[in-house]
Structure formats: structure tokens, C-alpha cells
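In: Dropping a prediction and its sequence here:
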Amino acid sequence: MKTPAELFDFPLPEELIAQYPPETRGGSRLLLADRKGSARDLLFHNITELIDDEYFIVINNTRVMNARLEGFKPTGGRVEIFLLDKISDFSFTALTGGKVKEGTEVNVGEAVIKIEKFLDEGLRIVRFLTHTPEEVMEKWGHVPLPPYIRRDDSEEDKIRYQTVYAKEARSVAAPTAGLHFTDSTLEKLRNKGVQILEVSLDVGIGTFRPMKADHLEDHRMHSERYHVSDETADRINSLRNEGKKLICVGTTAMRTMESVTDEKRITRAGSGETDIFIKPGYSFKAANALITNFHLPKSTLFVLVCAFAGREFMLNTYAHAVAERYRFFSYGDAMFIK
């Protein structure tokens, strides 16, 4: 008998995991998944034909940090530092690879970073001794490609693993549904009267972590910072009152909107942290449609899309995507669930 978590598993050939972005931004395929029960194979540029001024769109404008740092101890031993959350101007929480002790100083390029303190769950506090974190990431940092992309990062990734509307660098993973949008696509939508509003959610390391608990209720969701401005919240409420339908671009935008919208469907401005875990049985308060990539088996993100569209429908839709050789995960193809 399958455990509840295993109900969200599905077979995925490894060769369908995209290792590179499409040749041109926006050149991906698009699977239109209608929750009434149908699926259509399209191209992403068709998105401008599918969305009109009946809808408005919310995007996540976070930028990915060059969070992976490679350095060396004074003894010559190699150390990797993966920056996570900023604590102060010169301190971050981080994960480390390689043998280090509290107090170890690591040379990254011309900078020196001290492993200041060990925390629970393998986390460290690191302090930048000679340069600011921003300087170090800009000069010597690497793009933190997900672990299922089995290659080193390149200069191209510094462009293609960011959305065209990315702003402040605070995330360790991209809001990947947004990678498909070009400036031209956004302009075409605006010209059709579709309003595009921005929120921020800083994507954390938990996005890569599969569920380990057998039961969904036992899974502890990672917490991520969000920000919704007064202007954005007011506009969302106004558009909803006009009868417009909300399309979330990505699960991060959806998690943000569901975190800041109450049972009366009123969206509140503010900054904070959310650890919302959207699973079957959840009553959606904000989102009417979702643009998203294809997610990992047994992941919280696949559980989320199952909550939104129905588990059986999503399993069947993913089986169709596998059969039609869609590309999966961060650099893969897109799905529009409406």
C-alpha cells in the first residue's frame, strides 16, 4: 500500500531533465492543462493568445544570488560555501562542503571568509572579513544551479537563470516559470490590457529538497521571505473587484499570494515569512490560474499543482508530458493550468 507521499510519485526518464536552457529565451514548449480535463500541446509564445484582459498576472521579481563560492583553507584544502540567508551586512547562513571547523578562514578569490559558528541541520554562520558579500558574489561567485543540472555553471547561466524582470538578489534559486518570459512577450500582454504586478519571494534551499516524511502532515516546510507593496495589494484588490482573474507566474508567486490573501479574498500588503504548504484539500483564496514548470516527483511543488488541479488530472497530464518528451525542471518547458 502506498504512503500518502508516494501518491505523488511518477516515473520520469532522466534524459528529460533539461541540462541547458532553450536556445532562445521563450523558445520552450507549453502544455495547456484545462482543469475541465483536457490538455493541448503548444509553444510558449502562444501564451499571448491564451491570455486577455479578463486576467491579470502576478510575477515574482526576486533575483538569484551568485551564492555558490569555491575557496581554499590555508592548508590548501578545498571548501565550497553555499550562501543562504543574509543576517547582517557581512554575515550569512550557509552550507559548506569540505572539512571545516568553527573558526576556519577560507580564501575565496582575494576575499577571506570565516566559518564563524555551526548551527543545526548542517547550517553555518559565515562572516566576510575583507570584502562585502555582494563584492565576493559579483567577482567570484557561481550561479547556484540545481543539483539535477549535472554540469558546471557558465557565463550564459548568469543571464539565463534570471528572469528579465529580476530585481534584488536574495534568492538561491530562480522562480523558473518566469524564465520563459521575454520583454516582448510581456509587452504584447500589456498591449492587450493585461496588467502585470510584482511581488517578491526569496526562494530558499528548501525548493530542492524532496519530502522525506511518509505523510504530508509530517513534512516541515521551509520558510521564505516575501514582500507585497501597498500599491500592489491595492491594485490586486481593485482588479479582483472588477471581476478579473489572477494568473500566478510560478509556485513562488502562488505561495506568496495565498499567504497574503484572507478568507474574504482581500490581499494585504506587508513583509514577512511564509512556510505555507499547499496540499490537496487546501481552499485557494487568490489564484485562478497558474503558469509553472514541470516539478520533481514527490516534491512539495508537485503536491501544490495537484492541490490546484487535482492529483489524478496532474498525474495524467505529467504522463502525457513524458510521452510527448517535454523537458522537465528549471530549464525545462512550461505548463499553463487554467
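Out: Yes, it's here.

In: C-alpha from now on. contacts and neighbour counts both.
Out: Fine.

In: how far away is Ala289 from Val164?
Out: Computed as CA to CA, to the nearest Å, the Ala289 to Val164 distance reads 22 Å.

In: where along the chain do the helices fall?
Out: Listed in chain order, the helices of the chain (DSSP state H) span residues 47-50, 133-140, 157-160, 183-191, 230-241, 251-260, 300-309, 311-323.

In: The structure to be compared is supplied as follows:
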Amino acid sequence: MDSSLFDYDLPQERIAQEPAPVRDASRLLVVHRKERKIEHRQFSDLADYLGTGDSIFRNNARVLPARLFAQRPTGGAAECLLLRPANDDGLQWWTLLRPGKKLPLGSTFGRDGLFQAFVEEKNEKAEYRVRFELETHNSVASLAEDLGKMPLPPYIDREKSDQRDEADKERYQTIYASAERSVAAAAPTAGLHFTPEVVSKLQAKGANFYDLSLHVGMGTFKPLQTERIEDHQIHREIYEIPESTQKALRESGGSRKVCVGTTSVRSIEDYFAKTDKIVSGNFVAEAGIFIYPPRAFAGVDALITNFHQPNSTLLCLVSSFLAPGEMDGIEWLKEIYAEAIDRKYRFLSYGDAMLIL
């Protein structure tokens, strides 16, 4: 399949640089697949569409403020983006470094009175293993919580020191992100629109929420880089599905299984592909699944998602969900996106939402 099928023209002014003033004031484009029609609502109206018996699955991964700014011994600037721990003591991390050419193996960087860091290894992905020596914190994660800047996507423009930094720490995080799951390098952005009020309305109507954790990596922003979809090397991400969530996924009956975001879809579809039973405790695996048309879905009946970048694997997934098992979803998604652009919806991570029923 030609990857150019997933390209479209996204005007720069439609890329949201800040979230809506209130989370659930985001707009909501509702797609009714059977009737092939769309509606234009607000996210606060979500309970008009979901409720009795619906099982809502959400990714509770928390985003670490993972961008650390420091200095090299020469006085030059250094930037370290924390990706994931490299060992169990919390002091070694796989990172991305900038400027990479001036931070070769054996080099150091740090901030006086706070930490020193030593570049010890480079892997085939151009990631660097860095060992930290801390003076004021007991872990690199706690250092990042105090000093770090949110790892916003590259299409959101921020200065090195920006007056919106503190607001980003709150708004580039779901309200249900778990402190024990600070494992994401990017937010599961479909969940950013939820408020306690929206959750309460849904629960009052009989919906139930279930958590899982997918360790969202920077690969989520990697565009399609091959002429044929089938040749694209999809990124891999660890996920965890608790036993209670597994049971809800395998319950029979007429209730709908609603996914909040593509990360939840990715986890659930990979889970169903790998096991046909409930695993005691947590089911932990690495998602290497690439979802594109034509594909049927094993564990998802409805999807809440944001509007995604051109030439992205996320577009492949959403177009597949619009028309499971068929190819029609590709052109239909372009039509929906064209109307959203015309109606001035806000796109990408801080943008508006879409509900596909």
C-alpha cells in the first residue's frame, strides 16, 4: 500500500500551541460509522454518547518532565531528554543528547550543586546511556520532577524558558495519570480532555473505567518513512494490563469497549494477538503491532482520539478503525479532516477530540 495515501495538507495555524482554557471545553467531532454521519459538539457532551454498561479503557501512564538543561565543562549548553531507566537504581538512563557531536562517549555535563552526568554508551538508535551523580535528589526521576521541562512534541513551539512551562506540567498530563506510572515520554493526548466532572457524569450513567499503562515513547512521533506501508518499521513500546482490566476486556455481553486514545487501542489489540486467556496479575509485553487498513479489531468498539499528523502511523490506525476490515476509511478520514480544518478545529496534541462510534 502506498504511504502517500496517508498524507494531507495541515495548515500551520490549525496546530494547537496551547490547550483549551478548560479541558472539557475542547471541541468534539462525533463520527457515527453505521449512519456515516458526523456531529460537532463539545467534549463536555461526551456522556450524551457513552454510558450504561460501557467499559472505558484508558492509559494511566504519566509523563515525566524529562527535558533537563545543563552545561558542558567548556561552558556550552547541553540538553538531555530522559527516555527510560537503564538499570534499577534510578541513576542510569537512556537519553537523547543535544548537541550530540559535542557530547561523545566519556564526556560530562551537569549543573553546579545539583548533578553531574557521564556519557557512557551509545546504541544503534543514537540513544546515550548516561550515569548521574546527584547532590540534592535521591533519583533522576525526582530531579526531573523539580528541574525538568515537559517533553512537548516538536510542533509545539516553546522557548527554553517559557512562561507557559508550569501550565504545561499540569495540562500535558491526564487527570488520572498515576504517580507510580511515570513511564511516558509523550502524553496519551486523547485523555487530556477529561475532567472529574466528565468522569462523574459517565459513571453516573453506568460507565466503568479501567486502566492500563503503555510506556509511550518518542517513536509515536516518527513519520512514515517508506514508500510502502508494509515496509515501515513500527516503534515498540512496553505495556501493562492489570488482571481486572483483562477481565473487563474478555467479558461477554452487549457492553461496548471504548478506548481512550490510540495507545489504549495499541495495547489491547496487541494483548488479544498474544494471548487468549486472562493472565494472573499484570500482563506485560512489548507492543510491536502496526495497525493499518484493512484490519478488523478484536477488542475495541468505540474510540476517542485527537486529530493526528500527516504521514503518521496514528492516521493509519484511525482510518482502519473507521472502516474495520475494509479500505474505505482512508478517504473517509481525509473527508472528515478536511471538514474539521474548514471548521477550524484545533489539531494534534493540544488540539480537539474526535469520538468514533
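Out: In hand now; what should we look at? On a predicted model such as this, the values are computed, not experimentally measured, just so you know.

In: Overlay them and tell me the TM-score.
Out: Once superposed, the chains reach a TM-score of 0.95 (TM-score structural alignment, normalised by the length of the first structure), with 334 aligned residues with a CA RMSD of 1.6 Å.

In: just to revisit the earlier point, out of the helices of the first structure, deepest packed?
Out: Of the helices of the first structure, the one with the most neighbours on average (mean count of other CA atoms under 10 Å) is helix 251-260, at a mean of 24.

In: Superpose on the second structure and give me the mean offset of it.
Out: Once fitted to the second structure, helix 251-260 of the first structure is off its aligned match by 0.6 Å on average (mean CA distance after the TM-score superposition for the first structure).

In: List the contacts of the residue lying closest to Phe72 of the first structure once chain neighbours are set aside.
Out: With sequence-adjacent residues excluded and distances taken as CA to CA, 6 or more residues apart in numbering, Phe72 of the first structure is closest to Arg78, at 4.5 Å. Shown in contact with Arg78 of the first structure (CA atoms under 8 Å, 6 or more residues apart in numbering): Glu70, Gly71, Phe72, Gly98.

In: And for the third one, the neighbour number?
Out: In other words, Phe72 of the first structure. A count of nearby residues for Phe72 of the first structure, using other CA atoms under 10 Å, gives 17.

In: I'd assumed Asn107 was in contact with it.
Out: Yes. Counting by CA atoms under 8 Å, Asn107 is a contact partner of Phe72 of the first structure at 5.3 Å.

In: residues contacting the residue nearest in space to the middle of the second structure?
Out: With distances taken as CA atoms, centre = their mean, Pro188 lies nearest the centre of the second structure, 3.1 Å away. The contact partners of Pro188 of the second structure, by CA under 8 Å, 6+ apart, come to Asn59, Ala61, Thr174, Val216, Gly261, Thr262, Thr263.

In: Then Thr267 of the first structure?
Out: Ala233, Asp234, Ile236, Asn237, Met257, Val260, Thr261.

In: With Cys248 of the first structure as the reference, measure out to the third one.
Out: Same thing as Ile236 of the first structure. To Cys248 of the first structure, Ile236 of the first structure is 12 Å away according to CA to CA.

In: and if you look at the fourth one?
Out: Taking CA to CA as the measure, Asn237 of the first structure and Cys248 of the first structure are separated by 15 Å.

In: same deal with Phe128 of the first structure?
Out: Taking CA to CA, one finds Phe128 of the first structure at 37 Å from Cys248 of the first structure.
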